[in-house]
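Student: starting from these lines, generate the structure:
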Amino acid sequence: MEEALLWSREGKKIRCFLCAYNCLIAEGESGVCKVRVNEKGSLKSKSYGKVIGTKINNIEKMPLYHFFPGAQALFIKSNGNNFDWDEGRTDKIKGDPATPEDVVKMVNKKKIRIIALSGNEPTMFFEFAYKLARVAKRYNIKTVLSTNGYITSEGIKKIGKYLDAVNVKFVGSGDNELYKKYLDAPDSSPIFHALKNFKKHRVFIEITNTIIPHYGDNEDAYRRLTDWVVNNLDSSVPFHLMDFKPNDKLRSVPVPAKTLEHFANEAQRVGLRFPYIHGEVEPEYETTFCYNCMQPMIVRDHGLVSKISLEKDRCPGCGFKLNLVLE
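Tutor: Here you go, the predicted model:
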């Protein structure tokens, strides 16, 4: 097993500083993630170099809509989850061995310029992600991250200089009761701290919010989240709304399209310029419009780009600059 980063000894135990759980781990035990283990007084990563799967897909699948729109990325999935959600926590390590150099060679061979760390919780294979992002940077390959946002400021400081973009994912607008009851997370406040730190380290930010009928569709929590994004990040941060997919924790019914449209319209009302809906919706809810003249700049069909009408990162009609990363 690879020695982990971001930890210190406290007597015979180890304090992990990777995520906001800050686990105090006894000899032979693991943190809540099940993949960071105290082995004879050192913290080891069981997930290092274990790649469950790779897949080439459009960057919009992250989702990232304003970062190299229409580009392809190599998506990488590994082990580990600190939330008890979706695939949950498990100590069963799967995957084939790989090195960061192996992944970069694969990307170069496929002539792809983006590596997407996604699946489970990518920050839980932090050491591999960190080394991979460093190697990728040397070859001018972009590294993007999809995360639940529970990473600490120490973790972001370490990897931030090598990350190009991040999608931070909220469940139920960050409602604290939902996080406690269904995700086994103390609260959602660390996610807001992480967003501030990603901004501090100049990582391009997009946000996803999963709406859950009856459990995670609280209007007050949603308003707090959207207000916070406008006031603490920027009104031009792309804001994605997702329908909830049932898992072992919740067997909720699908979110009606009208509900998602309502939330998208509310996001615009409080000042967010680029709210998007994923799923079976009207085309306008997945199109990027010029915020100044409201002409369509990037048209998408089921999340995939079908038409781009830009002059670099500006509207060809009025010259308005959009919040995009294109090079």
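Student: contacts and neighbour counts: CA atoms only from here.
Tutor: Will do.
Student: who touches stretch 142-157?
Tutor: For stretch 142-157, the surrounding residues in contact (C-alpha atoms under 8 Å, 6 or more residues apart in numbering) are 6, 17-20, 62, 113-119, 121-123, 133, 136-137, 162-170, 190-195, 197-198, 201.
Student: residue boundaries of the helices in the stretch 1-150 of the chain?
Tutor: Listed from the start of the chain, the stretch 1-150 of the chain has helices (DSSP state H, counting those that start in this stretch) covering 100-110, 126-138.
Student: got the angle between the last one and helix 100-110?
Tutor: For helix 126-138 and helix 100-110, the angle between their directions (axes from the mean of the first three to the mean of the last three C-alpha atoms, to 10 degrees) works out to 40 degrees.
Student: hang on, the earlier thing: and the helices of the stretch 1-150 of the chain as a markdown table, adding mean neighbour count?
Tutor: Rendered in a markdown table, the data for these read as follows (neighbours: other C-alpha atoms under 10 Å):
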| stretch | mean neighbour count |
| --- | --- |
| helix 100-110 | 15 |
| helix 126-138 | 20 |
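Student: how about the ones you listed, which one is nearest His214?
Tutor: With respect to His214, and counting by C-alpha to C-alpha, the nearest of the helices of the stretch 1-150 of the chain is helix 126-138 at 34.2 Å.
Student: for comparison, sequence B:
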Amino acid sequence: MHRGCEPRPARGPRRRRAARHRRAAARGERRGAAAGGRAAEPGGPAVNEGAAHGWHEALLYERLDGGRVECRVCPRRCRIAPGQAGVCRARVNLDGRLYAITYGRVCSVAADPIEKKPLFHFFPGSTVLSLGSVGCTFACRHCQNWQIAHADAREAVRDLRELPVRNLPVLARNNGCQGVAWTYNEPTIWLEYILDGARLAHEHGLYTVMVTNGYITPEALDLLGPHLDAYRVDVKGFSEDQYRELCRIRDFRPVLEAAVRAQERHGCHVEVVTNVIPTFNDDDATLGAIAAWIAAELGPQTPWHVTRFIPYLEFSHLRPTPVATLERAVDIGRRAGLQFVYVGNVPGHEGENTVCPNCHRVIVRRTGYAVEDVALRGTLCALCGQNVNVRTTVKPPAPGAAGPHGGAGEQEPG
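Tutor: As a prediction, the model looks like this:
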């Protein structure tokens, strides 16, 4: 199902830890909100040198007075005291150095259809090696993957399996995958692992995908962007009030700015997902604003997936999105000028199919994740020659990509 946050296929941290992780996430979010999203989380397990053994030093941070550091990966820009973690709880300050403690640690690994991300105009019908870990920059109240997204990485990391970067190309090829996707939890906090893995994937001719909430700084995106082929982003609403209520962040503009930057500066293929939640973001004004922004800033050929909400977590009291509401969203998108608007989470609906905007014939027929018929010639409709914005090529390896964290423009801390 094409929910706003892609469902993970495998178990993450042990179930007996789930309730504790959820409570820890709630405590950390309240503290982060009280500090304006910039201060470090003061709670959680103490950090010591023994626990730090084998941790991976982070990129993109600044050392401050008193042993504090400022993380520059997400727009919260957490200022973290020694022995504490940022709001994501996956980046920890040990003696004035910031560590990415989930580097190379995974809780979910699967060979997925690319349509599950969902990406409909990117290597249609292919299979992608999909990786997930723990932690997130948001604390979404309807998150279906809350056991991993809301987990405290300092506790959960001991239960995660190690997956070295060097194994990714072999694992992908052995499972019939044409690419690698970082997904399930928020990949932004996996910056260093994605950077190394995406570079290696390109060296082996594999495509790369980031399935993200889009809350990333320009400097972090500029590290990853040259090595990413597809950037699948959630736009969960279109106001500060909506993002504050759902995700507990103050300013959603970085999400929009990053999507445009990924496309324009780094040549990433971009597709947008909006999980349509009854009484929250299903009004014409919100849907119309999202559609108009996509058309104006990303272009009318950018795919927009309007997906059915399934009641979960703090939003369990709401009903699933009526199909008629999704069909209304499709109409709103088309009136805004979007050529490709898809219905998600409704298997068998005709809104899953790709229709050529010129000849109006079905050129990719889908049922759920299954692709049944394809009438494409590269990025063109095979029936009339219309460009339908389908990406089927992989970026060449970026210059100077050899070695850990190699490549132009990357910044080491300190």
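Student: sorry, back to before: let me have the helices of the stretch 1-150 of structure 1 in a markdown table, adding distance to Leu322 of structure 1 as columns.
Tutor: Formatted as a markdown table, the entries for the helices of the stretch 1-150 of structure 1 read as follows, by distance: least, C-alpha to C-alpha, whole Å:
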| stretch | distance to Leu322 of structure 1 |
| --- | --- |
| helix 100-110 | 29 |
| helix 126-138 | 25 |
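Student: closest one to Arg89 of structure 1 among these?
Tutor: When these are compared (using C-alpha to C-alpha), the closest one is helix 126-138, at 15.9 Å.
Student: quick one: that closest one to structure 2 mean distance?
Tutor: After superposition onto structure 2, helix 126-138 of structure 1 sits on average 0.8 Å from its aligned residues (mean C-alpha distance after the TM-score superposition for structure 1).
Student: what range in structure 2 matches that helix?
Tutor: Aligned by TM-score structural alignment, helix 126-138 of structure 1 corresponds to residues 191-203 of structure 2.
Student: for Lys46 of structure 1, find the nearest of the helices of the stretch 1-150 of structure 1.
Tutor: Sorting those by C-alpha to C-alpha, the top spot, which is the nearest, belongs to helix 126-138 at 10.4 Å.
Student: on contacts alone, who are the packing partners of that closest one?
Tutor: For helix 126-138 of structure 1, the helices and strands in contact under the criterion 3 or more C-alpha pairs under 8 Å, 6 or more residues apart in numbering; DSSP states H and E are helix 100-110, strand 142-147, helix 153-159.
Student: so for Glu280 of structure 1, which of these sits nearest?
Tutor: With C-alpha to C-alpha as the yardstick, what comes closest out of those is strand 142-147 (22.6 Å).
Student: neighbours of the residue nearest to Ile249 of structure 2 when sequence neighbours are not counted, just the number please.
Tutor: Nearest residue to Ile249 of structure 2 in three dimensions, chain neighbours excluded: Tyr243, at 6.0 Å (C-alpha to C-alpha, 6 or more residues apart in numbering). Number of residues near Tyr243 of structure 2 (other C-alpha atoms under 10 Å) recorded here: 19.
Student: which position in structure 1 aligns with Leu338 of structure 2?
Tutor: Using TM-score structural alignment, the equivalent of Leu338 of structure 2 in structure 1 is Leu272.
Student: surely Asp16 of structure 1 is in contact with Ala26?
Tutor: Just so we're on the same page, residue 16 of structure 1 is Cys rather than Asp. No: the pair Cys16 of structure 1 and Ala26 does not pass the contact test of C-alpha atoms under 8 Å, sitting 11.1 Å apart.
Student: name the residue in the two with the higher neighbour count.
Tutor: Each of Cys16 of structure 1 and Ala26 had its neighbours counted (other C-alpha under 10 Å), and the higher figure belongs to Cys16 (23 against 19).
Student: which residue in structure 2 lines up with the more buried one?
Tutor: Applying TM-score structural alignment, one finds that Cys16 of structure 1 aligns to Cys71 in structure 2.
Student: ok, Leu117 of structure 1 - contacts?
Tutor: Counting by C-alpha under 8 Å, 6+ apart, Leu117 of structure 1 touches 75-77, 129, 143-146.
Student: for it, give its distance to Asn209 of structure 1.
Tutor: Per C-alpha to C-alpha, to the nearest Å, Leu117 of structure 1 is found 19 Å from Asn209 of structure 1.
Student: just Glu29 of structure 1 next, same as before
Tutor: Applying C-alpha to C-alpha, one obtains 33 Å for the distance of Glu29 of structure 1 from Asn209 of structure 1.
Student: enumerate every residue touching the nearest residue to Ala149 of structure 2 once chain neighbours are set aside.
Tutor: Closest residue to Ala149 of structure 2 in three dimensions, ignoring its sequence neighbours and counting by C-alpha to C-alpha, 6+ apart: Gly135, at 4.5 Å. When the contact criterion is C-alpha under 8 Å, 6+ apart, the partners of Gly135 of structure 2 are 88-90, 148-153, 185-186, 189.
Student: where exactly do the strands run in the stretch 51-200 of structure 1?
Tutor: Per DSSP state E, counting those that start in this stretch, the stretch 51-200 of structure 1 carries strands over the ranges 53-58, 72-77, 96-97, 114-117, 142-147, 165-171.
Student: the shortest one packs against which elements?
Tutor: Packed against strand 96-97 of structure 1, as judged by 3+ C-alpha pairs under 8 Å, 6+ apart, are the following elements: strand 50-51.
Student: what span of structure 2 is the strand it packs on aligned with?
Tutor: Aligned by TM-score structural alignment, strand 50-51 of structure 1 falls on residues 105-106 of structure 2.
Student: mean deviation, the matching stretch versus structure 1?
Tutor: Relative to structure 1, and after both are superposed, stretch 105-106 of structure 2 has an average distance of 0.8 Å to its aligned residues, where the measure is mean C-alpha distance after the TM-score superposition for structure 1.
Student: against structure 2, where does stretch 237-246 of structure 1 fall?
Tutor: Taken onto structure 2 by TM-score structural alignment, stretch 237-246 of structure 1 occupies residues 302-311 there.
Student: SS state for Cys384 of structure 2?
Tutor: Classification of Cys384 of structure 2 into helix, strand or coil gives coil, according to DSSP: H, G, I helix; E, B strand; the rest coil.
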